[in-house]
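Chemist: just a sequence and a predicted model for now, questions to come.
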Amino acid sequence: MATTVSVPPDVLAKYEPVIGLEVHVQLLTATKAFCGCSNQFGAPPNTNVCPVCLGLPGALPVLNERAVEFATLAALALNCTVNDRSVFARKNYFYPDLPKGYQISQFDKPLAEHGWIEVPTPNGIKRIGITRLHMEEDAGKSLHDGFPDSATRTYVDLNRCGTPLIEIVSEPDIRTPDEAYEYLTRLKEILLYTAVSDCNMEEGSLRCDANVSVRPRGQEKFGTKAEVKNVNSFRFIRSALEYEIERQVEVIESGGRVVQETRLWNANEGRTYSMRSKEQAHDYRYFPEPDLPPLILTPHLKAEVAKRMPELPEARRKRMIAEYEISEQDAQTLTATRALADQFEAAAKAAKSPKRVANIFQSELTSRLKAKGLELEQSPITMKGISLAADLAEDGKLSSKQLKQLFDTAFETGEDFGLVYEREKPQQITDPAAIEKMIDEVIAANPKQVEQYRGGKKTVAAFFVGQVMKLSKGQANPALLNELVTKKLDS
C-alpha cells in the first residue's frame, strides 16, 4: 500500500526543491573496461571473470579503447567539453561485490564537463546543466534472499565487475519531479540514438540516484540533501522525489533537521527508508590510479568520434516537422527511437502524403500494438504496409472503416497490410449515380432529420452520411458522399 506524507499544499508551496541526478550508464562494448572478459549480460554467475576483474595480486588493467570512444561520443552528444587530459583514480570502499576493495573511476580530472540538456516545462524550454561525465568500472552484483525461515543470505555475482560505465552528473538545476522525469527521458533518448548503451533499466545498464533537498523559496543557500537509491524506473524516480520532498518539508516544519544520508525507495510502500549516512568524497580516499597513465585524447581522435554522431532526437524532430508537415506530437512519438524514426522516414519518402503516414501510424498501429502488448518490432504491419495504406486512403480507394477492418485482419492473421489488401481487395463505390440513389433512399426514410437540416441544423448532415455509409457497407467514397449529401439536402 502506498504511503504518503500529509503536508498541506500551502505549506509545501513555501519550499523549493533542489534536485540533482547521477546517472550510471553501462557502455555497449563487447568486452569489459580493463580486461578482455565478455561484457554480455545474462551469463551464468561468476563465469565472465578473470584475474583483472577479480582484483587478484599482480593483475594489471588495460584500458578498452572502444569504451573511451563511446564515452567521448556520449559526452559530445550531451554538449560537454571533452578534456584533452583526464586521470583515472582509485575510489576506495569495502563491499562484498567489490573484490579489489576499490573502484577505478575518475575524480578531479574527468573525461568531460559543462554539458547540458534542454527539457520541456510548463513555462517553456529549460536548460539543465551537466556538471561532468566521467568513466569508471562497475562493481559486481549482490543478490539478497530470505532463506530459510526468513534468514537473509547474500549471493555475489562478479560478472558485472569491470563493466565500463559513464557517470553523468547533473547540476542542481532541477526543481520539480516532473523536470527530473523529462531530463531522464531526454538523456535516455540521446544515449540510445548514439548507440553507446542499450539503457535497459531492468538489466541494470541504466541506473539513477537522485539527490534532493528543500529550502525556503527565495533562499539561495541549499538545504541538506538526501540521496535516493534503488529506483528502477523513471516513473518511480518521480514518485520517490515527490515523497522525499514532502518528507523533508514535514521534518523542517515540525522543528526537526534533515540529515545527510542515503535512502532506499520502496515501490510497494511508496516511501523511502534510511539506509546509511551519506559519504563525503574524502571518505573514499581518492588517489590517482598508479597502474593507468593519464588518458590523452588527441584532436584527431575527437574529430573521428564526432564524425559518427547521428542526427540527435531534438534536431530530427524539428526537421521532420518542417519537412513532412507533421504535428509536434507526431514528431515526438515518431522519434522516440532511432529505428522508429528511420522506418517512418523511409515510409514517408515512399508515400504520397507523409502526414497521412504519421496519422495512420498513430491512430491505427500504435493503439493495436498497445492493446496486444507488442513492441513495434513485433508488429505484423511494416512501415511499407503503412505507406501502402496511406496511399490507398489518399487516393480515395479505401474508406477509414475499410482501412480499420484491414488492419484488424492483419493483426488477427499476422500478415502485412499489403498481403491482406491483395486478398481482401475491398472496393469503393465511386459512381455518383449509385451513391445518389442510396442518399435518396435515406432521405426518404428520415423526413424529420431533413426538416432539422433545412431548419438550420447543418450538423444533421453527418447523420445522413453515416446512414448511407452503413447502407453501402462502408464502401461509399467518403469525400464524394459528403459532397453529394450536402448537395441533395440543400436542393
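Modeler: Everything's here; your move.
Chemist: can we go C-alpha only for contacts and neighbour counts from here?
Modeler: Will do.
Chemist: can you map out the strands along the stretch 151-300 of the chain?
Modeler: Along the stretch 151-300 of the chain, the stretches classed as strands by DSSP state E, counting those that start in this stretch are 152-157, 164-170, 206-216, 226-231, 261-266, 271-277, 287-288, 295-296.
Chemist: please identify the most buried of those.
Modeler: Highest mean neighbour count of the strands of the stretch 151-300 of the chain: strand 164-170, a mean of 25 (counted as mean count of other C-alpha atoms under 10 Å).
Chemist: that one packs against which elements?
Modeler: Under the contact criterion of 3 or more C-alpha pairs under 8 Å, 6 or more residues apart in numbering; DSSP states H and E, strand 164-170 touches strand 15-26, strand 124-137.
Chemist: now Ser363: how far from Met201?
Modeler: Distance of Ser363 to Met201, computed by C-alpha to C-alpha, to the nearest Å: 29 Å.
Chemist: the structure to be compared is supplied as follows:
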Amino acid sequence: MTSPKLIQGYEVVIGFETHTQLQTNSKIFSRASTAFGAEPNTQACAVDLALPGTLPVMNREAVQCAIKLGLALGSHIAPRSVFARKNYFYPDLPKGYQISQFEIPVVQGGEVSFFVGDQKKTVRLVRAHLEEDAGKSVHEGLHGHSGIDLNRAGTPLLEIVTEPDMGSSDEAVAYAKELHKIVTWIGICDGNMQEGSFRCDANVSVRKPGQPLGTRREIKNLNSFRFMQQAIDFEIRWQIEQIEDGHAIQQATVLFDPDTGETRAMRTKEDSADYRYFPDPDLPPLCISEQWVEQTRALMPELPRKMAERFVADYGLPEYDATTLTHSPAMGAYFEAAAKASGQPKLASNWVMGEFSRRMNAEELSIDQAVKKIRSSDLAVIIKQIVDGQISSSGAKTLFAHVWERGLQFIAPEGIGSVIDDLGLRQMNDTGALEKIVDEVIAANPDNVAQFKAGKDKAFNALVGQVMKASKGKANPAQVNELLKARLA
C-alpha cells in the first residue's frame, strides 16, 4: 500500500455520496412519469404532492436496479431492508420529509477499483440506499421571485456512499468516472450529469499525518468531472489556509461556483440526528428473495472488470490496457473485433487507446459515432499492413486519418493496396534498391561510421535517419537496421 500523498504537509481525506437517478419509466412510489424536460409541475401526481389520503407504492423496477448495482459492485444485497422518513423543511419537499433508507439499506458494502495513471486503487463502499428525489427550486426568469417545480419529486435514486478512501482530486475524479461507467454499463442510469441523473457530493477534509480525521465540508451537486476536480482542489487549498491561519474548520455544506472557481458555504452541515429518522409507517419492509437475486444475476451483462480480466487472460494485455479498453461495452466490443480480425491484440489495443481514442475525444464523439468513422474491420486491415511491412507506423497514421476523415467503409485486404499507393505510403521492400541507398549513406557519412565503430550508438541512429530521409520515409525501418548492421559489421 502506497503512502498517502501530502499537500503542504497535510493528508487529504475524501469520501463520496453519489445520487444516481434510476432508469425507470415511473417514480419510485407513484406512477407519474420521470421523463426529463416536461413543463414545470406537469409530472407531479397526488402522491408526489403529498395530498391527504395518498399512500406510496414501491416501484419494483427501482428495486431491480438496486439488485443490479449490488451484483456489479460485489455488495451484500439485504434480504430485508427498511424505508425511513428523513425529516427536514425545504420548499421543494412537499411532505416535509424525504422517504429514504437509514439503518438497513438495500445494498451493503462492496468496492470500486480503478486506475489513477498506472496505479490501481480500490475504494470501499459503505452502502447504497433507495430514496426519492426532491423537487427543484427555480430562481431564474421570474422577476425576482422563486418558483417550485415538482416534476423531479419522487424520482427514484440510489445514493451510493463510500468510505473516506480517496486522498486527492485525481483519485476522486477517477472513482467518479469508474462508478459512472458501471451504472451506465449495467443500464440502471443514463449518466447524464447535465440533466442531474448522476450527481456527486464530495466530503473533503484535511489533517496532519497520524492525526484524527479533520472536520469535513460537503461539496454538493458536482455535475461535471472538470468542475469536480476544480472544486476539490480549491476546497483542499482553502481548508489548509484556514488551519494555517489558526481558524477551525466548521462542518458545512458548500457549493462550487464555476465562474469564480471557488466554493462557498450554503448552510451548516446537519448530522443524522438532525433529520429525526424513523421507519416510514406507510411502507412495509422491502424483502428481496434469493431467487430474485439469481434471476437478476442471469440477466446481467459481462461486467467491465470481468471483461478486463478476460482481455488479460485471452489476449495477454497489460491490466492497464484492459481496464482502459473496457470504458464502455461498445469500446470493449470494438477492440475485441479488431483484435480477432487482425490477429494482433496488443497492436489493436495500442491503436484503439491511441489514435482512435485521440480522434474520438478531440472531436467529442461518442463511441457509436466514432465507429462509423472507421470500422473495427478497417482498423484490422490497417494493422495487418503494418505487420506485413507494407506501410510504416507513421504511414499507418496517415492512412488511418484518410479513412477517418472520409468515412471510408470499403477498405478490405484486396482493395487497400490502391489506397496505400494513391497516398504514396507503401514501404520500400526492394532489397536491392535499399542496399544501394544504405551504401550511399555509409559512403557519405564517414564520421558517423567511425563514431559507431567506436561504440557510439547515437551515430547508428543518425545513419538510420539518413537512410529514411534518402528513401523519403518509404524504407522499412527493420530492414534498414539489418542492412546497416550487416554493412558495418
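Modeler: Right, received. Where do you want to start? Small disclaimer: the values here were computed from a predicted structure and weren't measured.
Chemist: tm score of chain vs chain?
Modeler: Once superposed, the chains reach a TM-score of 0.87 (TM-score structural alignment, normalised by the length of structure 2), with 477 aligned residues with a C-alpha RMSD of 3.0 Å.
Chemist: thinking again about what came up before, neighbour count: Ser363 and Met201 of structure 1, which is higher?
Modeler: Remark: of Ser363 of structure 1 and Met201, Met201 carries more neighbours, 15 against 11, as counted by other C-alpha atoms under 10 Å.
Chemist: which residues does the aligned partner of the more buried one in structure 2 contact?
Modeler: By TM-score structural alignment, Met201 of structure 1 lines up with Met193 in structure 2. By C-alpha atoms under 8 Å, 6 or more residues apart in numbering, the contact list for Met193 of structure 2 reads Arg199, Asn223, Ser224.
Chemist: show me what contacts the last one?
Modeler: Ser224 of structure 2 makes contact with Met193, Gln194 under the criterion C-alpha under 8 Å, 6+ apart.
Chemist: can you get me a residue count around Pro294 of structure 1?
Modeler: Count around Pro294 of structure 1 with other C-alpha under 10 Å applied: 15.
Chemist: just checking, what residue in structure 2 corresponds to it?
Modeler: Residue pairing (TM-score structural alignment): Pro294 of structure 1 is matched to Pro285 of structure 2.
Chemist: what sits closest to that match if chain neighbours are left out?
Modeler: Residue nearest to Pro285 of structure 2 in three dimensions, not counting chain neighbours: Val82, with 4.8 Å by C-alpha to C-alpha, 6 or more residues apart in numbering.
Chemist: now do Ser366 of structure 2
Modeler: Using C-alpha to C-alpha, 6+ apart and skipping the chain neighbours, the partner closest in space to Ser366 of structure 2 is Met360 (7.1 Å).
Chemist: what does that neighbour align to in structure 1?
Modeler: Correspondence of Met360 of structure 2 to structure 1, assessed by TM-score structural alignment: Leu369.
Chemist: just His76 of structure 2 next, same as before
Modeler: When structure 1 is aligned by TM-score structural alignment, the residue opposite His76 of structure 2 is Thr81.
Chemist: okay if I get the helices and strands packed on strand 164-170 of structure 1 as a markdown table plus mean neighbour count?
Modeler: Listed next are those as a markdown table, based on neighbours: other C-alpha atoms under 10 Å:
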| stretch | mean neighbour count |
| --- | --- |
| strand 15-26 | 23 |
| strand 124-137 | 20 |
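Chemist: now distance to Phe287 of structure 1 too, for the ones you listed, in JSON lines please.
Modeler: JSON lines is the format used below for these (distance: least, C-alpha to C-alpha, whole Å):
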{"stretch": "strand 15-26", "distance to Phe287 of structure 1": "21"}
{"stretch": "strand 124-137", "distance to Phe287 of structure 1": "14"}
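Chemist: returning to what we had before: for the strands of the stretch 151-300 of structure 1, give me JSON lines that also has distance to Leu63 of structure 1.
Modeler: Formatted as JSON lines, these follow (distance: least, C-alpha to C-alpha, whole Å):
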{"stretch": "strand 152-157", "distance to Leu63 of structure 1": "23"}
{"stretch": "strand 164-170", "distance to Leu63 of structure 1": "10"}
{"stretch": "strand 206-216", "distance to Leu63 of structure 1": "22"}
{"stretch": "strand 226-231", "distance to Leu63 of structure 1": "29"}
{"stretch": "strand 261-266", "distance to Leu63 of structure 1": "31"}
{"stretch": "strand 271-277", "distance to Leu63 of structure 1": "33"}
{"stretch": "strand 287-288", "distance to Leu63 of structure 1": "15"}
{"stretch": "strand 295-296", "distance to Leu63 of structure 1": "9"}
